[in-house]
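In: model this:
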Amino acid sequence: MNTRILRALLLTFCLAFLPLSAAQADTLDINTATADQLSSVMVGVGPAKAQAIVDYRDSNGPFGSIDELSSVKGIGPATVDKNRDFISVTPASAK
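Out: Below you'll find the model as predicted:
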């Protein structure tokens, strides 16, 4: 195969997958996000559930893991799983 064609194919392949890797790098930290940010980023989380997340965090301290979100009333494991690619947790000691 012509090297020019191979280079074009390689460039096309790299550019096609660049948005996927960039999107995964930008996640919302549930330990610092506002209710508005949570409801705009998380799937299946509206304003009321987002406020419940913030209230839980304010009452119980920062989340230790993403899975701990399921301790918030109205947030189940399915909702947590749907949002794993959009959220992150920065431990309190790393801030």
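
In: drop to CA atoms for contacts and neighbour counts, all remaining ones
Out: Fine.

In: now the longest helix along the chain, how far from the centre of its chain.
Out: Longest among the helix segments of the chain by residue count, using DSSP state H, is helix 3-25. Taking CA atoms, centre = their mean, to the nearest Å, one finds helix 3-25 lying 23 Å from the centre of the chain it belongs to.

In: One more, so I can put them side by side:
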Amino acid sequence: MNAKSKFLISSLLFAASLPVMAANMPININTANAEQLSELSGIGPSKANAIIAYRKAHGPFKDISEITKVKGIGPKLLEHDKAQLALK
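Out: Here you go, the predicted model:
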């Protein structure tokens, strides 16, 4: 196998791993857009927009648990997604 083929194969393998790497990265609830927030389990477009609206009205979240102040997001959803949430 020549160097060009090796490079192509390794590039394709790296590109295929990007969605997996992104899925494991926490989502910053203070900066994420609606599409990023919708990647969380139990968060669809309307809840994602509610998070953004709450953030605009009240400022950035100071603690992850504050997300339960957003209508439609309760303790169960917080507990389920907590490992995927970040503030920074």
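
In: re the thing from before, so which elements touch the very next helix or strand once past the longest helix of structure 1?
Out: Next along the chain after helix 3-25 of structure 1, taking DSSP states H and E as the criterion, comes strand 28-29. Judged by 3 or more CA pairs under 8 Å, 6 or more residues apart in numbering; DSSP states H and E, strand 28-29 of structure 1 is in contact with helix 35-41, strand 87-88.

In: Quick one: average offset of strand 28-29 of structure 1 versus structure 2, please.
Out: Relative to the matching residues in structure 2, strand 28-29 of structure 1 has an average distance of 0.6 Å after the fit, by mean CA distance after the TM-score superposition for structure 1.

In: Identify the residues contacting that strand?
Out: For strand 28-29 of structure 1, contacts defined as CA atoms under 8 Å, 6 or more residues apart in numbering pick out 37, 38, 41, 86, 87, 88, 89, 90.

In: Looks like the last one contacts residue 33 (just checking).
Out: In other words, residue 90 of structure 1. No: using CA atoms under 8 Å, residue 90 of structure 1 makes no contact with residue 33, being 11.2 Å away.

In: rewinding a little: let me have the helices and strands packed on strand 28-29 of structure 1 in JSON lines, adding mean neighbour count as columns.
Out: Formatted as JSON lines, these follow (neighbours: other CA atoms under 10 Å):
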{"stretch": "helix 35-41", "mean neighbour count": "17"}
{"stretch": "strand 87-88", "mean neighbour count": "18"}
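
In: Looking at the ones you listed, which is nearest to residue 65 of structure 1?
Out: Residue 65 of structure 1 lies closest to strand 87-88 among these, at 8.1 Å (CA to CA).

In: matching residues in structure 2 for that closest one?
Out: Mapped onto structure 2 using TM-score structural alignment, strand 87-88 of structure 1 covers residues 85-86.
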